[in-house]
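> no FASTA, just this:
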């Protein structure tokens, strides 16, 4: 039987018990799965832990704490920056050692999430808004018709594509990914509620107050009719200039539609943003090559969204309020 690792406390206790029962050294070793010499060393009191192999750790706990403070002071530093500042603090070490220590602390290098910049006033408004709405039920949120615009780029479906090639084929035409300076794109308006989604509107040109009111007239009202029928609803949109124009406000007043007050720079609070992400993920498989194909793929992806998906997103609204309150107005994971 080969050598084994150091005996555990349980194995040592078993050896003592079996020895008292009169078992032989061979029987004991077979019983606990170790060598006879390990049993003998334990019985003779010569069983000691193995000496640690490898090079001695070149940094101290105090030095490691210093590195942690350096990392937490600025999370966007490169490995070279961390090494330089750690050296300046009195710890001479290599880049690989810095990397290992950072890994030991639980840090991993990731692509950062991109969130809108929020100033103190905006964070306070988000916090106040979430506090006011924290007791809203899912039934109350189901009365809200969420809307938004999103831009879809022609090259979107090819982002992240990989190619199989051999050494020396880097510049081969069949292995190249084409790019254009100004790729074609389309702006889309849509609306959703707990009951499902409304019809899409493909926007031509820039959105101003007049064109936005046309969208409301020809697409928002049909969406509300489809999703709510004769029931009352609350309309939601963000604070884009066309949305917050006085003439747009008058349009809502004339039509007797209640508009939900909304904090600025808060896409994480709108569940329709999650639907746009779903559509864009599906476009990666569609890979449209023309503007008409892009529009067709968007419409097909939008039509495939089920009422169940929409209801789950609306049901997340109370949790979104809790997240904003916990984050004290800062961006959340949603």
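Now that the structure is in, tell me what you want to look at. All values derive from a computational prediction rather than experimental measurement.
> from now on I want contacts and neighbour counts done on CA atoms only, so please keep to that.
Fine.
> next SSE after the strand or helix carrying residue 69?
If you go by DSSP states H and E, residue 69 is part of helix 61-73. Counting by DSSP H and E, the next helix or strand C-terminal to helix 61-73 is helix 79-88.
> use this one as the comparison:
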């Protein structure tokens, strides 16, 4: 490579020389010969480069030592985070900075990031937690206890799932209950009904167009389409959705010998098919499809 041509092409020739010096492929004499300049010029650029790096490192150390949060305890820091969460419902560096400014503490995002890391805050995907009352908790526990001695090999765990094409995972701090309300665009979602069983395997029903489920539709598409044709004894497990527990649906199950168990309310985590839905949604999000056809 003709380094002299390179220097003529770039306006800031010395910055290019500094990069070449950093690589360390050439001694100063060799580099001076290649570039057609004196050894003293190369030494001067090398010295300036070293001083610049030292000044930059010293500047970083000085900035850290001047951090306005240097003497803040972890408890005080955590209290500000709680206040920020109370105001906005979500904690980010920007909102946290604004909260500190209210306390007359001016801190840069870079310093704030270092403080967060030093105090053990890390980024993670927000988690969805069910809002459970004491009554819900008792119902969940009673339902689980009643099934302890049951043989679930022939059980069919079922559930509907809506997969949204433009799902977005936000990041929040570990230990912070960060939630964001997002409007759901049903035009960009696909409805999937699924059932899984150790004995009967898996079954899927997919609808790409707008699809409303009521008792008649549930009986026609799911019970008659997938459950009734099964041979052998089974227990059909479903959640408490209106279409599932409607009088018409329950009467149909009794008249046609379908053994049904309805999960306790607010208990999607007690259904193993939820793990399949979570994995499916992660894969769709990773692919980022542009349309339902994708």
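Cool, the structure landed. Given the structure is predicted, the values throughout are model-derived calculations rather than measurements.
> TM between them?
Remark: TM-score between the superposed chains equals 0.56 [TM-score structural alignment, normalised by the length of the second structure]; 208 aligned residues with a CA RMSD of 3.7 Å.
> helices or strands up against the helix holding residue 69 of the first structure?
Here helix 61-73 of the first structure touches helix 79-88, helix 95-104, going by 3 or more CA pairs under 8 Å, 6 or more residues apart in numbering; DSSP states H and E.
> out of the ones you listed, which is closest to residue 118 of the first structure?
Among these, the nearest to residue 118 of the first structure by CA to CA is helix 79-88 (27.3 Å).
> with the second structure superposed, average distance for that closest one?
With mean CA distance after the TM-score superposition for the first structure, helix 79-88 of the first structure departs from the second structure by a mean of 3.3 Å once superposed.
> for that helix, the distance to its chain's centre please.
29 Å (CA atoms, centre = their mean, to the nearest Å).
> the helix or strand harbouring residue 325 of the first structure maps to which residues in the second structure?
Using DSSP H and E, residue 325 of the first structure sits in helix 317-326. On the second structure, no counterpart of helix 317-326 of the first structure exists by TM-score structural alignment.
> now do the buried residues in that helix.
By 16 or more other CA atoms under 10 Å, the buried positions in helix 317-326 of the first structure come out as 317-318, 320-325.
> before we move on, what about stretch 108-125 of the first structure?
Buried residues in stretch 108-125 of the first structure (16+ other CA under 10 Å): 118, 122-124.
> same thing with stretch 193-212 of the second structure?
Neighbour-count burial for stretch 193-212 of the second structure flags 193-197, 200 (criterion: 16+ other CA under 10 Å).
> who touches that stretch?
With contacts defined as CA atoms under 8 Å, 6 or more residues apart in numbering, stretch 193-212 of the second structure is touched by 153-161, 186-187, 189-192, 222, 226, 273, 292.
> and the helices and strands packed on helix 61-73 of the first structure, which is most packed in?
Neighbour counts (mean count of other CA atoms under 10 Å) averaged over each of those peak at helix 79-88, with a mean of 16.
> quick one, strands of the first structure?
Counting by DSSP state E, the first structure has strands at residues 144-153, 185-193, 196-197, 201-203, 234-236, 258-259.
> want to try TSV for these, with distance to residue 36 of the first structure as columns?
What follows is the strands of the first structure, written out as TSV (distance: least, CA to CA, whole Å):
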stretch	distance to residue 36 of the first structure
strand 144-153	71
strand 185-193	72
strand 196-197	72
strand 201-203	80
strand 234-236	77
strand 258-259	82
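> how many neighbours does residue 168 of the second structure have?
Counted by other CA atoms under 10 Å, the residues lying close to residue 168 of the second structure total 11.
> for residue 79 of the second structure, see how far away it is.
For residue 168 of the second structure, the distance to residue 79 of the second structure (CA to CA, to the nearest Å) stands at 29 Å.
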